[in-house]
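Participant: sequence and computational prediction follow.
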Amino acid sequence: MTLTPTTAGANASPPPENSGEKEAERLPVHRLVSGATGRYIARIQVQYLADRPHAVSELARLRRGAGRRAHEVEDLWGIEGMDDLANLLAGRGEFSRSEDAEEALFLACTLWALHQQSGREQGMHQRNHHLGGAVRTLIRFQGAAGEDEEDSPLRKRLVRVGTAESLDSVAVRLREIVLLLRGAKVPLDYARLSGQLYRWQHRPDRAGVQREWGREFHLAAATAGKKGRPAADGEAIDRTLAADEEYGGYAAGE
């Protein structure tokens, strides 16, 4: 029997109420941080590239917070991404480490604003462009191909991020890298970075994040090697480290 729209509607099971909220409750917090960061940046980035005044103003505000702590800049209290994150973490209690989540989102968003400054050719937040791979791309962009990339000063900058002992130090060292990425127009996945920064703040998880940054750097070389030629911009990024679920399912422009 062919179901009419009325019959289909009568027999279809309605989606459970608050299904999105229940799904969020089951996700690990670092994925909620990644998702909130990705959705917020994606929305502003699309508008900024279209030269919308609101987005241009928002970027200028965010840049003022680059390298600072989340609640040190009163002008940035209550930014949309932070409000989204607060809603996602509601009811999670102290185990969510909400302050760490806020710091991670804030740092990632303000660094993106610095990275995107005055650039409207492309968005500097792009999925799958991991920190380690982006640094390797930058090394090749600066003409280090054929030299020992393992001894590059840029690689040492990445190592310094991993070996930092405070979030303030991480912020300063990431800011240095982001400024170099901006000059070379090499994008970065700020959603993934925010989730890593959340985990980095928890001492037992820190070594895992450090290993991820190292793997991203080394697997970028392996990815380029399979092609049998030096990687062009973006091609040195290892794609296998970024499954959709890592980002909470956001899409660019949502």
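Facilitator: The structure has been received and is ready for your questions.

Participant: C-alpha only now, for contacts and for neighbours.
Facilitator: Will do.

Participant: could you report the neighbour count for residue 120?
Facilitator: Counted with other CA atoms under 10 Å, the neighbours of residue 120 add up to 14.

Participant: centroid residue for this protein?
Facilitator: Nearest to the geometric centre of the chain sits residue 190, at 1.8 Å (CA atoms, centre = their mean).

Participant: pretty sure that one contacts residue 112?
Facilitator: Yes: counting by CA atoms under 8 Å, residue 190 does reach residue 112; the two are 6.8 Å apart.

Participant: which helix or strand contains residue 91?
Facilitator: For residue 91, there is no helix or strand it lies in under DSSP states H and E.

Participant: counting by contacts, list what the longest helix along the chain packs against.
Facilitator: The residue-count maximum for a helix in the chain (DSSP state H) belongs to helix 203-227. Contact here means 3 or more CA pairs under 8 Å, 6 or more residues apart in numbering; DSSP states H and E; on that basis helix 203-227 packs against helix 131-141, helix 153-163, helix 190-200.

Participant: for residue 22, which of those helices is the nearest?
Facilitator: Of all the helices and strands packed on helix 203-227, helix 190-200 sits nearest to residue 22, with 20.2 Å by CA to CA.

Participant: shouldn't residue 144 be within a helix?
Facilitator: No: with DSSP: H, G, I helix; E, B strand; the rest coil as the criterion, residue 144 is coil rather than part of a helix.

Participant: what sits closest to it if chain neighbours are left out?
Facilitator: Distance criterion CA to CA, 6 or more residues apart in numbering; nearest residue to residue 144, sequence neighbours excluded, is residue 152 at 7.7 Å.

Participant: and the one you found, how many neighbours?
Facilitator: 13.

Participant: surely it is in contact with residue 139?
Facilitator: Yes: look at residue 152 against residue 139 with CA under 8 Å: they come within range, at 7.3 Å.

Participant: below is an additional structure, to be compared with the one above:
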Amino acid sequence: MTDTLEPAARKRPKQPRKPEALGEHVASVVDDLQRRYLRQESAAIATLAQLRQAVNAEPGTAGLAAVWLPDALIERELRYDRAEPPRATPSERALHTAVTLFAIHQQSQREQRMHTPGTTFAVACQWLAAVRGNDETVHRRFAAVGTAATYAELVYHVRNLVTQLRAAKIGFDYGVFADDLCLFQQGRALNSGLTGADHVRALWGREYWRASAGPTRPAATDPDTADPSTTQE
């Protein structure tokens, strides 16, 4: 599949997707962690290390405030099974996945922001392919994301791409990403007639193939780490 957009259409600015309630919470969490990590605060460094270790754990088992949802979001969708302890909700699972993957993404990046609002996961992957010279390896891995049959399989393939994005210093919007992860877990048909998983697959596919083929991407520097002589109060 190829991008048939005319060059002028490719350059036309598009309104970036905005995070919803869950995404706004995730964006707030990772933005705070990111800022403190880039300032080399020991507490933030330790928190990200704990989050990386918790990437395969169940939501809520890491014992970290960063992986808990605010009460308003929990009350909206929490459900209980009489025969079992409370199960993780789609929002809780999406939050846990997004925050722990961010911890992997930001690891050792002391000057670059890996949470970059306005850039979706799929667009970041297209940029990764572009800077590698249209790397077929990236295309195959992204295709594997698109064919993931389960949430666990999706996360496995996304994690592989996140490590490559880290090496290329390419970030993406973890707020919008969390919303997509939550939607992927919704089995019911949407207004479009698609399940949540099919909707996310279609959305990411469009964003990936319509993204600019060039390697240009927004700068990922943090103003808190900029040279004080070049910043204004």
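Facilitator: Perfect, thanks for sending it. Because the structure is predicted, anything quoted here is derived from the model rather than measured.

Participant: is residue 216 of structure 2 in a helix, a strand, or coil?
Facilitator: coil.

Participant: that one pairs with which position in structure 1?
Facilitator: Taking TM-score structural alignment, residue 216 of structure 2 has residue 232 as its aligned residue in structure 1.

Participant: any idea how far residue 167 of structure 1 is from residue 29 of structure 1?
Facilitator: Residue 167 of structure 1 is 18 Å from residue 29 of structure 1, where distance means CA to CA, to the nearest Å.

Participant: and the two? which has more neighbours close in?
Facilitator: residue 29 (23 against 20).

Participant: burial check on residue 170 of structure 2, number of neighbours?
Facilitator: 25.

Participant: ok, how many other residues are close to the residue nearest to residue 26 of structure 2 when sequence neighbours are not counted?
Facilitator: Of all residues not flanking residue 26 of structure 2 in the chain, residue 175 sits nearest, at 5.3 Å (CA to CA, 6+ apart). Using other CA under 10 Å, residue 175 of structure 2 is surrounded by 31 other residues.

Participant: alignment lookup: residue 175 of structure 2 to structure 1.
Facilitator: Match for residue 175 of structure 2 (TM-score structural alignment): residue 191.

Participant: what of residue 49 of structure 2?
Facilitator: Under TM-score structural alignment, residue 49 of structure 2 pairs with residue 60 in structure 1.

Participant: do I have it right that residue 201 of structure 2 meets residue 149?
Facilitator: No: the pair residue 201 of structure 2 / residue 149 is not scored as a contact, 10.7 Å apart, by CA under 8 Å.

Participant: okay, these two: which has more neighbours?
Facilitator: residue 201 (18 against 12).

Participant: quick one: contacts for that one?
Facilitator: By CA atoms under 8 Å, 6 or more residues apart in numbering, the contact list for residue 201 of structure 2 reads 146, 147.

Participant: which residue lines up with it in structure 1?
Facilitator: Residue 201 of structure 2 maps onto residue 210 in structure 1, with residues paired by TM-score structural alignment.

Participant: coming back round to it: between residue 190 and residue 112 of structure 1, which contacts overlap?
Facilitator: residue 125.

Participant: chain neighbours aside, what residue packs nearest to residue 90 of structure 2?
Facilitator: Using CA to CA, 6+ apart, the nearest residue to residue 90 of structure 2 is residue 182, at 5.2 Å.

Participant: I'd say the one you found and residue 94 touch.
Facilitator: Yes: the pair residue 182 of structure 2 and residue 94 qualifies as a contact (CA under 8 Å) at a distance of 5.2 Å.

Participant: hang on, the earlier thing: how many neighbours does the match of residue 216 of structure 2 have?
Facilitator: With other CA under 10 Å as criterion, residue 232 of structure 1 counts 13.

Participant: from residue 88 of structure 1, how far out is it?
Facilitator: Counting by CA to CA, the gap from residue 232 of structure 1 to residue 88 of structure 1 is 38 Å.

Participant: now do residue 47 of structure 1
Facilitator: Applying CA to CA, the value for residue 47 of structure 1 to residue 88 of structure 1 is 24 Å.

Participant: more neighbours, the two?
Facilitator: Higher neighbour count among residue 47 of structure 1 and residue 88: residue 88, with 19 against 16, using other CA under 10 Å.

Participant: so the aligned partner of the more buried one in structure 2 is in which element?
Facilitator: Residue 88 of structure 1 maps onto residue 72 of structure 2 when the alignment is built from TM-score structural alignment. Residue 72 of structure 2 is part of helix 71-77, with elements assigned from DSSP H and E.

Participant: what's the average distance of that helix to structure 1?
Facilitator: For helix 71-77 of structure 2, the mean deviation from structure 1 after alignment is 2.9 Å (mean CA distance after the TM-score superposition for structure 1).

Participant: pull out the buried positions in stretch 61-77 of structure 2.
Facilitator: 62, 66, 67, 68, 69 (16 or more other CA atoms under 10 Å).

Participant: do stretch 168-180 of structure 2 as well
Facilitator: Neighbour counts over stretch 168-180 of structure 2 (16+ other CA under 10 Å) mark 169, 170, 171, 172, 173, 174, 175, 176, 177, 178, 179, 180 as buried.

Participant: any chance you could list what contacts it?
Facilitator: So stretch 168-180 of structure 2 is contacted by 17-20, 22-27, 30, 94-95, 97-99, 102, 105, 109, 112-121, 124, 127-128, 165, 200, 220 (CA under 8 Å, 6+ apart).
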